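> Sequence and predicted structure are below.
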Amino acid sequence: MSWAPGRPRPPGPGAGGHQVRHRPQRRRPVTPYPRCPGLRAPYSPLGRGFLTGALDRSALGEKDFRRTNPRFAGEANEKIARTVREVADRLGATPAQVALAWVYAQAERLGVAVAAIPGTRSPARPEQNAAALELTLDAEALAALDPLSDQVRGERYTPAHTAEVARG
C-alpha cells in the first residue's frame, strides 16, 4: 500500500529515515525551532558523549565518526571534560547532569527558555538526565564551568562531514 497524504506512515526506514531527521518541515507538521521564538535548543548538549564522563576515545568503533572528529582529537578538550567531572564529583551528580544543569542555567542569563534534548542509547539515561533539572549549580560550580565554552578547540566536523551534512 502506498502512502497518501493524511495516512500515517508505518514505522521503519520507509517512514522517511534521513529526510525526517534533517528536514522535519517536509513531513507532518512539527513545531520547528523558528516557530518557538524565545526558545533555545542547544545542539548536542552532552558533546556526543564527551561530557558524560563515560567516553573512551580509544574504544570508539572503526565507523564511529568521533574517531576523526576534530573536537575528539588530541587532549585540548580533555580539560573541559575533566573540569565537568570534578564539579560533578563535588556535587554528587553525574558529569552529564552537571553539563545539562549548566545548559539550563543559561536560560536566566540569556533571558529565554532553554530546552536541551540529549540523545541516548540507554533506557536508564532519560531519567538520569531529567535529574539535571533538579540540580542547582552553586557559584563555585558556575565559576568553574562558565569559561569552558570559550576553551573548546577544533571544528564541529571534518570538512567532508560538513559537506555531507549540508547536502542533507
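All right, it came through fine. Note that the structure is a prediction, hence the values are computed from the model and not measured.

> all contacts plus neighbour counts: C-alpha atoms, from now on.
Will do.

> Ends of stretch 113-126, what's the gap?
Terminal residues of stretch 113-126 are spaced 20 Å apart (C-alpha to C-alpha, to the nearest Å).

> residues touching the residue nearest the centre of the chain, list them.
Centroid-nearest residue in the chain: S44, 1.7 Å away (criterion: C-alpha atoms, centre = their mean). Taking C-alpha atoms under 8 Å, 6 or more residues apart in numbering, we find S44 in contact with 117-119.

> among these, which ones are buried?
Taking 16 or more other C-alpha atoms under 10 Å as the criterion, what is buried in those is P118.

> Okay, buried residues for the helix with the most length in the chain please.
Longest helix in the chain by number of residues, with DSSP state H as the criterion: helix 95-110. Buried residues in helix 95-110, defined by neighbour count with 16+ other C-alpha under 10 Å: 95-105, 107.

> Just put those residues in TSV and tack on distance to F65.
Formatted as TSV, the buried residues of helix 95-110 follow (distance: C-alpha to C-alpha, whole Å):
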residue	distance to F65
P95	22
A96	21
Q97	24
V98	25
A99	22
L100	23
A101	27
W102	26
V103	25
Y104	28
A105	30
A107	31
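
> Can you tell me which of those residues is closest to P123?
Set against P123, the nearest of those by C-alpha to C-alpha is A96 (14.9 Å).

> another one to put next to it:
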Amino acid sequence: MPLPRRRLGPFAVSALGLGCMNLSHAYGEPPPAAAAEALLRRALDLGVTLFDTAALYGFGANESMVGRVLKPYRARITLASKCGMTGVDGKRVIDGRPATLRRTCEEALQRLQTEVIDLYYLHRLDPQVPVEDSVGALGELVSSGKIRAIGLSEVSAATLRRAHAVQPITAVQNEYSLWTREPEIALLAECRRLGVAFVAFSPLARGFLTGKLSEPNFVAKDIRLAMPRFQPACFGRNLGLLPPYRALAREAGCTPSQLALAWLLAKGDDIIPIPGTTRIEHLEEDLAAAAVRLDDGLIRRIDALINERTVAGDRYNAASRPEIDTERFPDREPGQEA
C-alpha cells in the first residue's frame, strides 16, 4: 500500500519521512557505504519522498552520500537539509551569522548535487545572532533560488513567532515522541496558529520505543552515552515502562516501534515523523506504521503510560542544554514523578 501524503508547506510528502543522520553520525560506527546506500534506495522503493540530512551529520559526509544516491530521483523527492551547526576542525560549532549560512548553503548544494534545496533549516539558534538576522539570510537564499522554503530546528514558540514575522517559516523540526513532550507546552499550538508544519525527529525516542533496548550498552561516540535518560539511575526506571508498553502494542496489533509512530501520526495531520535507522528490516517495520489505526481510548492509555511525568531524566545534559531553545518542563530528580 502506498504511503499516505501530508502537506509540508508547498510540498506534498510521504506521511513518514526518513531521517538520514544515523547513516553517518551520532550512534557509534555508521554502516558500510553500500548498506547505507541500499537503505536509501529501499526507502525510495517503499514510497518515502521526504529525506532529511544536515551539514553536521558526518561533517558533510551524509549530505554527500544522500546527494550521490538520490540525484537520479531528485524530481520525485523533497530534500531537506540544515545549516547553522557544522563541523569545524573536527568540532561541532553553532554559527548562525548570515555570511556563514550563505557559504554553507553553497557547500551543501555541491555535496547534495542539486541546484536547489527544498527545505533548509536553521539547525540551532545561535545565541550570539538574532534569529531575525539568520532567517533574513535564509530569505535571501529563497529569493536567489538556492532554497525553496525555510525551517527552524529545536526552537521555542517565541523564537518561531519572531522568525515568522521576518520570513515565512514552512516547518519546525523538534524532537517529539511519547517520552519527549516539550512541543506540547506551546510550540505545537503556535505552529498551528501560523500554519507551520511540525517535523518530529527522534520519534522512537532514540531507540527506546522500539522496545528492544534492555540495557544501555552503547559503543563509543554514541551520543546517548551523555544523555541523562540513558544513565543507569534513570534508564533502569524507564525500562519499567516497556512491559506495559509492549502489551499496548500487542493490543493494537503492531510492534512497539509502529505504536510510537502511529501515536504521532494520530496527533495531527500537520505532524510528519522522520524515523531513522541503519537496517532495511527496521525501515520496513517503521513505514508499515502508516497503516496502523489507534482508537481514542487506546491513545489515552498510551498517553497516560509514557509522558513527561513518568519518564525519568532530561533529554540533554547540563552542558548541552544551553544549545537548545525549546520550552522545558520543570526540573525533576531522576525518577521523580511530578
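Perfect, I can see it now. The structure presented is a predicted model; accordingly, all values stated were derived computationally and were not measured.

> Please state their TM-score.
Laid over one another, the chains give 0.72 as their TM-score (TM-score structural alignment, normalised by the length of the first structure), with 152 aligned residues with a C-alpha RMSD of 3.3 Å.

> Show me what the longest helix of the first structure is packed up against.
Where contact means 3 or more C-alpha pairs under 8 Å, 6 or more residues apart in numbering; DSSP states H and E, helix 95-110 of the first structure is packed against helix 78-91, strand 113-114, helix 125-130.

> got the angle between it and helix 78-91?
Here helix 95-110 of the first structure points in a direction 100 degrees away from that of helix 78-91 (axes from the mean of the first three to the mean of the last three C-alpha atoms, to 10 degrees).

> Adding distance to R9 of the first structure and mean neighbour count, write the helices and strands packed on helix 95-110 of the first structure out as a markdown table.
Listed next are those as a markdown table, based on distance: least, C-alpha to C-alpha, whole Å; neighbours: other C-alpha atoms under 10 Å:
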| stretch | distance to R9 of the first structure | mean neighbour count |
| --- | --- | --- |
| helix 78-91 | 41 | 17 |
| strand 113-114 | 31 | 18 |
| helix 125-130 | 27 | 14 |
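
> of all the ones you listed, which lies closest to R23 of the first structure?
Closest among those, using C-alpha to C-alpha: strand 113-114, at 21.7 Å.

> according to the alignment, the closest one goes to what range in the second structure?
The alignment of strand 113-114 of the first structure onto the second structure (TM-score structural alignment) spans residues 270-271.

> on that earlier part again, can you put the helices and strands packed on helix 95-110 of the first structure in CSV and add distance to G61 of the first structure?
Formatted as CSV, these follow (distance: least, C-alpha to C-alpha, whole Å):
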stretch, distance to G61 of the first structure
helix 78-91, 20
strand 113-114, 33
helix 125-130, 21
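
> Figure out which of those is closest to L148 of the first structure.
Among these, the nearest to L148 of the first structure by C-alpha to C-alpha is helix 78-91 (6.1 Å).

> average offset between the closest one and the second structure?
Once superposed with the second structure, the aligned residues differ from helix 78-91 of the first structure by a mean of 2.4 Å; criterion: mean C-alpha distance after the TM-score superposition for the first structure.

> and that helix, how far from the chain's centre?
In this view, helix 78-91 of the first structure has its centroid 17 Å away from the chain centroid, taken as C-alpha atoms, centre = their mean, to the nearest Å.

> quick check: that helix aligns to which part of the second structure?
Per TM-score structural alignment, the counterpart of helix 78-91 of the first structure in the second structure is residues 239-252.

> distance of V87 of the first structure from S58 of the first structure?
According to C-alpha to C-alpha, V87 of the first structure stands 24 Å off from S58 of the first structure.

> Show me what counts as buried in stretch 216-230 of the second structure.
Neighbour counts over stretch 216-230 of the second structure (16+ other C-alpha under 10 Å) mark 224-230 as buried.

> how about these in a markdown table, adding distance to L141 of the second structure and secondary structure?
A markdown table is the format used below for these (distance: C-alpha to C-alpha, whole Å; DSSP: H, G, I helix; E, B strand; the rest coil):
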| residue | distance to L141 of the second structure | secondary structure |
| --- | --- | --- |
| R224 | 34 | helix |
| L225 | 37 | helix |
| A226 | 36 | helix |
| M227 | 35 | coil |
| P228 | 38 | helix |
| R229 | 38 | helix |
| F230 | 39 | helix |
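
> how about the residues you listed in JSON lines, adding distance to R42 of the second structure?
Shown next, in JSON lines, are those (distance: C-alpha to C-alpha, whole Å):
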{"residue": "R224", "distance to R42 of the second structure": "27"}
{"residue": "L225", "distance to R42 of the second structure": "30"}
{"residue": "A226", "distance to R42 of the second structure": "32"}
{"residue": "M227", "distance to R42 of the second structure": "31"}
{"residue": "P228", "distance to R42 of the second structure": "34"}
{"residue": "R229", "distance to R42 of the second structure": "32"}
{"residue": "F230", "distance to R42 of the second structure": "31"}
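
> Checking T159 of the second structure next. Helix, strand or coil?
With DSSP: H, G, I helix; E, B strand; the rest coil as the basis, T159 of the second structure sits in helix.

> ok, it - how many residues close by?
Using other C-alpha atoms under 10 Å, T159 of the second structure has 19 neighbouring residues.

> I'd assumed S134 was in contact with it.
No - applying C-alpha atoms under 8 Å as the test, T159 of the second structure and S134 come out as separate, 11.7 Å apart.

> burial count for P10 of the first structure?
When neighbours are defined as other C-alpha under 10 Å, P10 of the first structure has 10 of them.

> typed the wrong thing, it's T94 of the first structure
Quick note: T94 of the first structure (other C-alpha under 10 Å) scores 23 neighbours.

> A304 of the second structure too?
Neighbourhood size, A304 of the second structure [other C-alpha under 10 Å]: 13.

> That one should be in a strand, yeah?
No - applying three-state DSSP, one finds A304 of the second structure to be helix, outside a strand.

> Please report how far it lies from V311 of the second structure.
Look at A304 of the second structure and V311 of the second structure: by C-alpha to C-alpha, they are 11 Å apart.

> repeat for G236 of the second structure
According to C-alpha to C-alpha, G236 of the second structure stands 11 Å off from V311 of the second structure.

> Who has more neighbours out of these two?
Legend: neighbour count by other C-alpha under 10 Å for G236 of the second structure and V311, higher for V311 (25 against 17).

> For the alignment partner in the first structure of the more buried one, give its distance to N77 of the first structure.
Residue correspondence to the first structure (TM-score structural alignment): V311 of the second structure is matched to V152. From V152 of the first structure across to N77 of the first structure, the span is 6 Å (C-alpha to C-alpha).

> what is in contact with these two at once?
With C-alpha under 8 Å, 6+ apart, V152 of the first structure and N77 have common neighbours R71.

> With that, I have no additional questions.
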